[in-house]
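next comes the sequence, and after it the predicted model I'd like to discuss.
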Amino acid sequence: MNALPAFWLSRGPLAWLLLPVSLLFRAIVACRRWLYGSGMLRSRSLPVPVIVVGNVFVGGTGKTPFVIWLARALAAAGHHPGIISRGYGGSGSVEEVLPDSAAGQAGDEPVLIASRTGCPVVVGRDRVAAARLLLQRHPGIDVIVSDDGLQHYRLPRQVEIAVFDTRGTGNGWLLPAGPLREPAGRMRDFTVINGAATAPGVAGQAWRMSLEPGNAWQLADPQRRMPLALLCAGRQVLASAGIGNPARFFDMLAAIGLQFQALPLPDHYAFERNPFEGRPEEIILITEKDAVKCRGNTALNGDARLWVVPVTAALETSLTQRILERLRGSPPA
């Protein structure tokens, strides 16, 4: 998704036209939650606690950088985390992901997470099956982080974390009249907002997350690293992003004083063709998520103009303690 439909951010005529369908969707969501809450449908059991990180707001809110931060924080606290994910864009089969796995097979985000965390990662549409394979392959894991899956109720969970960004809840309506997968007020343990301490429609205590860019590294030669300001000084620069909210990447670069042309691409863009062919810019800045896929294209992997901008999530250390406290107070399901 390159950009959200404009009517998802306000209650205009088209949103009102779709509202009856949205109300039906809301009823289905509520019924499904009730079936699991009443025990008529059951979550499967796992021998270790599960932390689910997901979105209520459809599209990119910064969930992947948060998952990376959380896995590192858990490891620093002495835990041995493993990660499961659906693997968007992958084959859908249950399989382990390595840092050099093909994004077309495993999905771009799981490959990035495996590379950045060093933690075991397993993908699969059936997240319970993914969790079981993860534990079978790595029996030392003592906590599982689920990348996405708030709505995957078959997966047991001890902690739920919802990630929003500055768009908040948009117009506050569920799909398709609005951008929400579930009601904004759904119960959860922690709320994280990417880029702000508060956001429209997001009630209750929230934890602010900021994304901090690091030194860029060259796709053709990953050992070459350079500060962004030095790399881009006096050069024509193109910034491109195939993520859920490309504007966030562009805003981050602009905030540190870079001048560039912007080229947004669809979320999970596969780079089967070269979108930079014929571009005159001397430097092309891309996201880590896009770099995972670009390395599989010979023309892109050898293009010396492509530089990857890594980002690191920053949050208050007290959030780690709160999550650990919740884990200690919640036995595995």
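Yes, it's here. Numbering: from 1, shown residues only.

when you work out contacts or count neighbours from here on, use the C-alpha atoms and nothing else.
Will do.

for the closest residue to D303 other than its chain neighbours, give its distance to I28.
With CA to CA, 6 or more residues apart in numbering as the criterion, D303 has its nearest non-adjacent residue at 6.3 Å, and that residue is A220. As judged by CA to CA, to the nearest Å, A220 and I28 stand 48 Å apart.

the more surrounded of those two?
Neighbours were counted for A220 and for I28 using other CA atoms under 10 Å; A220 has more, 17 against 12.

quick check: that one touching T298?
No: with contact defined as CA atoms under 8 Å, A220 does not reach T298; the gap is 10.0 Å.

which helix is the longest one in this protein?
The residue-count maximum for a helix in the chain (DSSP state H) belongs to helix 13-38.

and after the strand or helix carrying T191, which helix or strand comes next?
In this assignment (DSSP states H and E), T191 forms part of strand 190-194. Under the assignment DSSP H and E, the closest C-terminal helix or strand after strand 190-194 is strand 207-213.

one more structure, for comparison:
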Amino acid sequence: PYHVQCTDSATWAGDEPLLMAQQALVPVVIDPNRVRGGQYLAQHCDVIICDDGLQHYALHRDIEIVVMDERRVGNGWLLPVGNLRELPARLRSVDFIILNSASIQNKHEIQMQLLPQALQPVNPASVSQFAKPPVEFDYLMTGIGNPQRFEDTCDSLSIVFHNTLYYPDHFHYRPKDVPSGSVIMTQKDAVKCSGFALAQWYYLPVKATFSEHFLSDLTTLLNTRTPVKQTNGF
């Protein structure tokens, strides 16, 4: 297991683990053997959150949470015909269904809002603390799973960009991959570009918010579901 440090590079630790370590300030561990990684964390933590772990059945779980966007279950078919790893009926057995962009359709779904925050320089050392972020950019650049949503968010904030440049999700940027000129990107992109960022590169952070009702229900589950000691050690 590797304990991600806030000063690690995204090339070494991965963009999402590094971002979680920097933002959440809690232990983040990566390990190709997720059971082994979980056993390591169980020695140091009371609660373990496993990202993208729903179908990893070697991992014991006390609470299951599914996060979906506006595509929901798509055409309802499994890969490769659809985009599902399991049939939609699996959703009936999870504890929470969180929608990060679509409107809720029943009482069992929970709305999560991603609220844009103030623009931040990718390399703060290259910008005066009194500098005002621009509202117009030469490029919108991103390498995420749903780039259109980022573009729509910038549009809603009246952030002007003249060109778009999309890379695959988890793309590892090199200096030559970023065009000259001013650039706006996501925070997930920024952690991969911070080592060679120019002063005119900015990112748009977002903050996830939930209803107090959900947070209360989650806290209740955490307090009432007693973890069962598993043969795999946690």
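Structure's in. What do you need? Source: prediction; values computed, not measured.

and the TM-score between these chains?
Scored against TM-score structural alignment, normalised by the length of structure 2, the superposed chains reach a TM-score of 0.88; 224 aligned residues with a CA RMSD of 2.1 Å.

coming back round to it: next, the mean deviation of the strand holding T191 of structure 1 compared to structure 2.
Its aligned residues in structure 2 lie a mean 0.4 Å from strand 190-194 of structure 1 after superposition (mean CA distance after the TM-score superposition for structure 1).

can you give me the angle that strand makes with strand 207-213?
If you take axes from the mean of the first three to the mean of the last three CA atoms, to 10 degrees, strand 190-194 of structure 1 sits at 40 degrees to strand 207-213.

which elements pack onto strand 190-194 of structure 1?
Using 3 or more CA pairs under 8 Å, 6 or more residues apart in numbering; DSSP states H and E, the elements in contact with strand 190-194 of structure 1 are strand 159-165, strand 207-213.

so that strand matches what in structure 2?
Matched against structure 2 by TM-score structural alignment, strand 190-194 of structure 1 falls on residues 96-100.

what's L59 of structure 2 aligned with over in structure 1?
With TM-score structural alignment as the criterion, L59 of structure 2 matches L155.

distance-wise, check its match relative to P310 of structure 1.
L155 of structure 1 is 31 Å from P310 of structure 1, by CA to CA.

which one's more surrounded, these two?
Using other CA under 10 Å, the more surrounded residue of L155 of structure 1 and P310 is L155, with 22 against 18.

circling back: got the contact list for the corresponding residue of structure 2 for the residue nearest to D303 of structure 1?
Counting by TM-score structural alignment, A220 of structure 1 lines up with N123 in structure 2. Applying CA atoms under 8 Å, 6 or more residues apart in numbering, we find N123 of structure 2 in contact with 194-195, 197-199, 201.

and the residues you listed as CSV, adding neighbour count and distance to Y166 of structure 2?
Listed next are those as CSV, based on neighbours: other CA atoms under 10 Å; distance: CA to CA, whole Å:
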residue, neighbour count, distance to Y166 of structure 2
S194, 16, 18
G195, 14, 20
A197, 21, 18
L198, 21, 19
A199, 17, 21
W201, 27, 16
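
mind listing the strands for structure 2?
Secondary structure of structure 2 (DSSP state E): strands located at 2-3, 29-30, 65-68, 96-99, 109-111, 113-116, 120-121, 136-142, 160-166, 183-186, 201-204, 206-209.

packing partners of the first one?
Strand 2-3 of structure 2 is packed against strand 29-30, with contacts defined by 3+ CA pairs under 8 Å, 6+ apart.

so the strand it packs on matches what in structure 1?
Going by TM-score structural alignment, strand 29-30 of structure 2 sits over residues 122-123 in structure 1.

quick one: the matching stretch to structure 2 mean distance?
Averaged out, stretch 122-123 of structure 1 is 0.7 Å away (mean CA distance after the TM-score superposition for structure 1).

from the chain's centre, how far out does that stretch sit?
For stretch 122-123 of structure 1, the separation from the chain centroid amounts to 15 Å (computed by CA atoms, centre = their mean, to the nearest Å).

go on, stretch 102-118 of structure 1?
12 Å.

what is the neighbour count of the equivalent of P168 of structure 2 over in structure 1?
Per TM-score structural alignment, the equivalent position to P168 of structure 2 in structure 1 is P266. When counting by other CA under 10 Å, one arrives at 15 neighbours for P266 of structure 1.

do the same with the one 3 residues further on
Y269 of structure 1 has 19 neighbours, counted by other CA under 10 Å.
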